[in-house]
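In: The amino acid sequence is not available; the structure is as follows:
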């Protein structure tokens, strides 16, 4: 038996012994969150782990991958190089969630998940729209990260993506040709589907909601691909122009998913059959005047709490102590963010760069100035 076969054997033995499955009736709370523990890879201690960033570290002794389920670890084993992309996706999704909701009452807080819980807390157990966004952004981030990693050559089982069939079959004359390396959105979407949806085994409304929102996130990533080109020729001329398909910066995807969050549909489960293979989850809007949710729409079935005060049922601490904008009437304004409780103002000293001078070539020097500013804090 050679070294490679020995390592593969130990990997599968490790996968069989690392995971402890707790039996539950109808998918209990503990089993419900088992498949999303990979989100915990977003934590700094996991993301910056030397063993995770070292592709030579065998997966069966890699402590950073223990949040994965047995099937998820098996998928990673079959696709060497994906472990780093998964950790990057988790960090990227958490950062984008907190950026999009930084001025909202629910500002996408994360918690210590050392005891095996979700880093997003108990919110993920609810059928509210905030949970819908979490599932969509995490799924989108994984599809995006895997697609980019394929194009970069860091995953051994995928390469550059296929060119756009719509553009390739176009009969219109064009002054460019295919070249470069497209992001492999097709592989990214499939990997995200196989990695995330495997944990959703139920047929209840919460399970269908999670599946729909995860697919909505992946669909959004694929639909945001665009053509990018580069000119070739002497002295900057464009004698030959090659083009490839590229995904946008993830912030663009996050903004669109956030728009879907604002327009999410409250749904209930219909009476018809469920065809999971075609992502037809038979979810119908509660408001009969609304159209059925489309593939990119986010769905929920429970109304969100106000997030104004501490709520142990979802693990939220409320908006007490949050900074607010006293001059704004928007969601970041003190009236809305502080939920009518009022706010206090305080002075603080800030150090800023000032009097910056550009020196040819190419240096910028600045002074450090001290200013007194006012900030407002929710009561």
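Out: Received the coordinates, thanks. What you see is a predicted model; the values in this text were computed from it and never measured. Numbers count the residues shown, from 1 in each chain.
In: Please count neighbours and contacts with C-alpha atoms only from this point.
Out: Noted.
In: Quick check: what element follows the lengthiest helix in the chain along the chain?
Out: Longest helix in the chain by number of residues (criterion: DSSP state H): helix 129-152. Using DSSP states H and E, the helix or strand that directly follows helix 129-152 along the chain is helix 165-168.
In: let's bring in a second one:
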């Protein structure tokens, strides 16, 4: 992340001291709105409306939402950064470790590849925005939009009093509007035919899976108050789960991501005529008895032996590359130079990480804790001892 910089000049005349920085950011403006974490350090919180105007990658609908809720922009950026950091943690021992060549703060083409990695990132980004906005509500950072909320009466233990906590419902609703709006605009204004629609439907599905992960993992936290440990008064409030727990949950969904394809059905419904209406009935002034026909997009498993994925599961429409060799066009950094471990039983093992190319060994001296002693009471005192170890990296 760039360091936070204070504005010392007015818009639109960008000051010379920041001209180079803005030029560099505009050079990568073809990337998505996930670049917001790069832009927010250039603006004070009071300048959020300018951020909504200047930041590249926002779709028309997102830009409009950003202007109406300009104080949310920094929280959205915080959510994106939270998600990117978690992505790198979860995939640190995988061939693709949530980075792209020469652009460590964005994910480039991989995010729009339709692969299971794209599914994972989309879900994490949506989850990050829910988490950041819900926490900002509790902290009073979004006045006029939300605040901390009391625990629901149904979730309170017997005798407990409601306390004010994270507004998970508002975070969910805002993330649905803002994050999904990019896909809705892509469908409305973009070309690309069915392949684009397939990616849009995939992203919308995975966005929802990410939001649900945060929503469903939230819980009611309680704390007792009283003398000498007595629980004279118990206060409970809505609490977001730690985002690491959300990341762990979505990583399991990534491992089990379902391959799907886009299917278009012609959905027919009739208005009037004694048909009984129902969920598919058409209203709004159509002539009685007339049939309405429109396409209904639906994702179905490629393998018909599998059941349709639930809203909480991740889906992908394209297979993943092996991520072994660098491919700038596809946003793949490759694994040359990546650290590996001969003792690993997982994807970090040298035979897997290095794709059969072998590895280099370098002997280095590092300092490690040693001769640790317990001291009463209650600490552990350790010395720092030099130790020679082998570091392995892929050829």
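Out: That came through, no problem. Keep in mind the model is a prediction, meaning the values are calculated, not measured.
In: Any idea what the TM-score comes out to?
Out: Remark: TM-score between the superposed chains equals 0.79 [TM-score structural alignment, normalised by the length of the first structure]; 331 aligned residues with a CA RMSD of 2.9 Å.
In: The longest helix of the first structure vs the second structure, average offset?
Out: On superposition with the second structure, the mean distance recorded for helix 129-152 of the first structure (mean CA distance after the TM-score superposition for the first structure) is 0.6 Å.
In: Just say helix, strand or coil for residue 202 of the first structure.
Out: Of the three states, residue 202 of the first structure takes coil under DSSP: H, G, I helix; E, B strand; the rest coil.
In: just residue 373 of the first structure next, same as before
Out: Put simply, residue 373 of the first structure is strand when judged by three-state DSSP.
In: hmm, back to that, which bit of the second structure covers the longest helix of the first structure?
Out: Using TM-score structural alignment, helix 129-152 of the first structure lines up with residues 116-139 of the second structure.
In: For the nearest residue to residue 29 of the second structure once chain neighbours are set aside, list the residues it contacts.
Out: Setting aside the residues directly before and after it, residue 29 of the second structure is nearest to residue 56 in space (CA to CA, 6 or more residues apart in numbering), at 5.1 Å. By CA atoms under 8 Å, 6 or more residues apart in numbering, residue 56 of the second structure lies in contact with 26, 29, 30, 31, 32, 33, 35.
In: can you pick the most crowded of these?
Out: Greatest neighbour count in the contacts of residue 56 of the second structure, by other CA atoms under 10 Å, goes to residue 35: 24 neighbours.
In: That one maps to what in the first structure?
Out: So, by TM-score structural alignment, residue 35 of the second structure is matched to residue 40.
In: Assess the claim that that match and residue 118 are in contact.
Out: Yes. Applying CA atoms under 8 Å as the test, residue 40 of the first structure and residue 118 come out as touching, 6.9 Å apart.
In: picking up where we left off before, quick one: what helix or strand has the residue nearest to residue 29 of the second structure in it?
Out: Short version: residue 56 of the second structure belongs to no helix or strand, going by DSSP H and E.
In: From residue 36 of the second structure, how far out is it?
Out: Per CA to CA, to the nearest Å, residue 56 of the second structure is found 8 Å from residue 36 of the second structure.
In: With residue 26 of the second structure instead?
Out: 12 Å.
In: do residue 231 of the second structure as well
Out: Taking CA to CA, one finds residue 231 of the second structure at 45 Å from residue 36 of the second structure.
In: Show me what the longest helix of the first structure is packed against.
Out: helix 82-100, helix 185-196, helix 205-223, helix 250-262, strand 299-300 (3 or more CA pairs under 8 Å, 6 or more residues apart in numbering; DSSP states H and E).
In: now it against helix 205-223, angle please.
Out: Relative orientation of helix 129-152 of the first structure and helix 205-223, computed by axes from the mean of the first three to the mean of the last three CA atoms, to 10 degrees: 40 degrees.
In: List the buried residues in helix 129-152 of the first structure.
Out: 129-152 (16 or more other CA atoms under 10 Å).
In: go on, stretch 72-88 of the first structure?
Out: Buried residues in stretch 72-88 of the first structure (16+ other CA under 10 Å): 72-77, 80-88.
In: Looking at those residues, which is nearest residue 98 of the first structure?
Out: Taking CA to CA as the measure, residue 88 is the one of these closest to residue 98 of the first structure, at 15.6 Å.
In: Which residue in the second structure occupies the aligned position of the closest one?
Out: Checking TM-score structural alignment: residue 88 of the first structure goes with residue 78.
In: Run through the residues that contact its match.
Out: By CA under 8 Å, 6+ apart, the neighbours of residue 78 of the second structure are 37, 128, 129, 132.
In: Which residue range of the first structure does stretch 214-231 of the second structure align onto?
Out: The alignment places stretch 214-231 of the second structure over residues 221-238 of the first structure (TM-score structural alignment).
In: Among the contacts of residue 78 of the second structure, pick out the one closest to residue 161 of the second structure, please.
Out: residue 132 (25.9 Å).
In: Confirm that residue 244 of the first structure lies within a strand, as I assumed.
Out: Yes. Residue 244 of the first structure: assigned to a strand according to three-state DSSP.
In: Which helix or which strand is home to the nearest residue to it once chain neighbours are set aside?
Out: Nearest residue to residue 244 of the first structure, sequence neighbours excluded (CA to CA, 6+ apart): residue 182, at 5.1 Å. Of the helices and strands defined by DSSP H and E, none includes residue 182 of the first structure.
In: And the nearest residue to residue 233 of the second structure once chain neighbours are set aside, how far from residue 105 of the second structure?
Out: Residue nearest to residue 233 of the second structure in three dimensions, not counting chain neighbours: residue 225, with 5.0 Å by CA to CA, 6+ apart. Using CA to CA, residue 225 of the second structure is found at 44 Å from residue 105 of the second structure.
In: what about these two, which has more around it?
Out: Ranked by neighbour count (other CA under 10 Å), residue 225 of the second structure and residue 105 place residue 105 first, with 19 against 12.
In: returning to what we had before: now do the match of stretch 214-231 of the second structure: everything it contacts.
Out: Outside stretch 221-238 of the first structure, the residues within contact range by CA under 8 Å, 6+ apart are 140, 143-144, 185-186, 189, 239-248, 253.
In: List buried residues within these.
Out: Buried residues within the contacts of stretch 221-238 of the first structure, counting neighbours by 16+ other CA under 10 Å: 140, 143-144, 185, 189, 241-247, 253.
In: Considering those residues, which is situated nearest to residue 355 of the first structure?
Out: residue 253 (36.8 Å).
In: Pull the most distant pair out of the buried ones among the contacts of stretch 221-238 of the first structure.
Out: Going by CA to CA, the pair spanning these furthest: 140 and 241, at 30.7 Å.
In: Counterpart of residue 206 of the first structure over in the second structure?
Out: That one, residue 206 of the first structure, aligns with residue 199 by TM-score structural alignment.
In: who are the neighbours in contact with its match?
Out: Going by CA under 8 Å, 6+ apart, the list of residues near residue 199 of the second structure reads 112, 114, 317.
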